[in-house]
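# any chance you can model this:
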Amino acid sequence: MGEFETETKELFDAMVAYNKSNLLATVDKARKAGMDPLEIIGVLGTGMTEVGVRFERGKLFLPHVLSAADAMTAAVKVLEADLPVESASSKIASVVMGTVEGDVHDIGKSIVSTLLQCAGFDVHDLGRDVPTSKFINEIKNGCTMLGMSALMTTSMVVQREAIEKLKEEGLRDGVKVMVGGAPATQAWADKIGADGYGENANDAVQVALSLVKK
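The predicted structure is shown next:
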């Protein structure tokens, strides 16, 4: 954890505790200690991922997850003033996000969307149970990256179908496609012709950043 080991632990614990006022106070403490704002956001993202894991395991419930998301949004808003001008004012790329049609799981995808916004992406989050046609429309309207989540093996096939649809529409070469979700793997991403795979929320952001540079 380096020189900010104490601050990192406090930030993570505050994020997992999903209390906004406590999190904001902890963020302020880390800022005053000289911790980099992007590093703070990264720790918050790790904590938010843990909140999602606890939700999936039944240890937390939807109101807790919503409280955590609200707290993180407020914290990121505070940190925006500390970000480099290029990070705050310009967008890296426009990405359309969504859970594929037939799947109503939303938490993990929402966490990734939040972290992508923090990283400087213009995010169009379509929510859950999203028809492939809606993804296509967003790409036609200017999005150059597509992130699709699937949390069930039965809905994974829609990720492949969406990529095939992009090819049919002549759009595939102009868009980077990322896939994720519990049953997804790097092997699956390779098999269906996706450009990237994120094992978790933080990994997904790093993959997105690397795809933009290609």
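# switch to C-alpha atoms for all contacts and neighbour counts from now on
OK.
# report the buried residues of stretch 91-99.
Applying a neighbour-count criterion of 16 or more other C-alpha atoms under 10 Å, one finds 92-99 buried in stretch 91-99.
# same check on stretch 185-202?
Of the residues in stretch 185-202, those buried (16+ other C-alpha under 10 Å) are 188-189, 192, 194-202.
# here is the second sequence; please produce its structure so I can put it next to the first one:
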Amino acid sequence: MSAWAEVLKPLLKEGDAADRGTVVLGSVKEDIHDIGKNLVRMMMESRGLHVIDIGVDVPEARFVEAVMEHQADICTCSILLTTTMPETPKVGRAFEDAGIRDKVKILIGGAPITQEFCDKTGCDAYAKDAGSAAEIAIVLCQG
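From the prediction side, this is the model:
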């Protein structure tokens, strides 16, 4: 998958896409899946977003640390397992505890995630797939 992603990446790039913002991307704690996350990264990068991929099984404190370190506009959480869905609101609370929740947008997505879940967890946006994640991230960075 990673090898194909590298082949496709230049083909997806939109001309001379300007830097449109910085995104921290990772799979939530105890979720070790990365294919969807990697597709999101590829789509975001092809649209001119600077993506800091912090990997899989990421605890909420690491999301906060990475956003602060890179002055990211968006924290994007990938969730594949229903058993890891409860980690999502913990990420938001960690940003609140750090005093920077108003400075970062939280974008979530993954197979079990819905708009209703996004609304219940206090996240800012939900993406149903990798392509829409990139589009939503651009809008979030602009506003």
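# which one of the buried residues of stretch 91-99 of the first structure is nearest Leu151 of the first structure?
Thr99 (8.3 Å; C-alpha to C-alpha).
# aligned to that closest one, what sits in the second structure?
Alignment note (TM-score structural alignment): Thr99 of the first structure maps to Ser27 of the second structure.
# which SSE is immediately downstream of the host helix or strand of that match?
If you go by DSSP states H and E, Ser27 of the second structure is part of strand 21-27. Counting by DSSP H and E, the next helix or strand C-terminal to strand 21-27 of the second structure is helix 35-46.
# elements contacting that next one?
helix 2-12, strand 21-27, strand 49-53, helix 130-142 (3 or more C-alpha pairs under 8 Å, 6 or more residues apart in numbering; DSSP states H and E).
# let's see 10 Å
helix 2-12, strand 21-27, strand 49-53, strand 74-78, strand 105-109, helix 130-142 (3 or more C-alpha pairs under 10 Å, 6 or more residues apart in numbering; DSSP states H and E).
# what about that helix, how far off from the first structure?
Once the two models are superposed, helix 35-46 of the second structure sits on average 0.6 Å from its counterpart in the first structure (mean C-alpha distance after the TM-score superposition for the first structure).
# just the angle for that helix relative to strand 21-27, thanks.
170 degrees (axes from the mean of the first three to the mean of the last three C-alpha atoms, to 10 degrees).
# contacting residues for the residue nearest to the spatial centre of the first structure?
Residue closest to the average C-alpha location in the first structure (C-alpha atoms, centre = their mean): Val112, at 1.0 Å. Contact partners of Val112 of the first structure, counting by C-alpha atoms under 10 Å, 6 or more residues apart in numbering, are 45, 48-49, 97, 118, 123, 125, 147, 149, 180, 198, 200-205.
# any of these buried? List them.
45, 48-49, 97, 118, 123, 125, 147, 149, 180, 198, 200-202, 204-205.
# from Leu38 of the first structure, how far out is the residue nearest to Val95 of the first structure when sequence neighbours are not counted?
Spatial nearest neighbour of Val95 of the first structure, chain neighbours left out: Met145 (4.5 Å); criterion: C-alpha to C-alpha, 6 or more residues apart in numbering. Distance of Met145 of the first structure to Leu38 of the first structure, computed by C-alpha to C-alpha, to the nearest Å: 22 Å.
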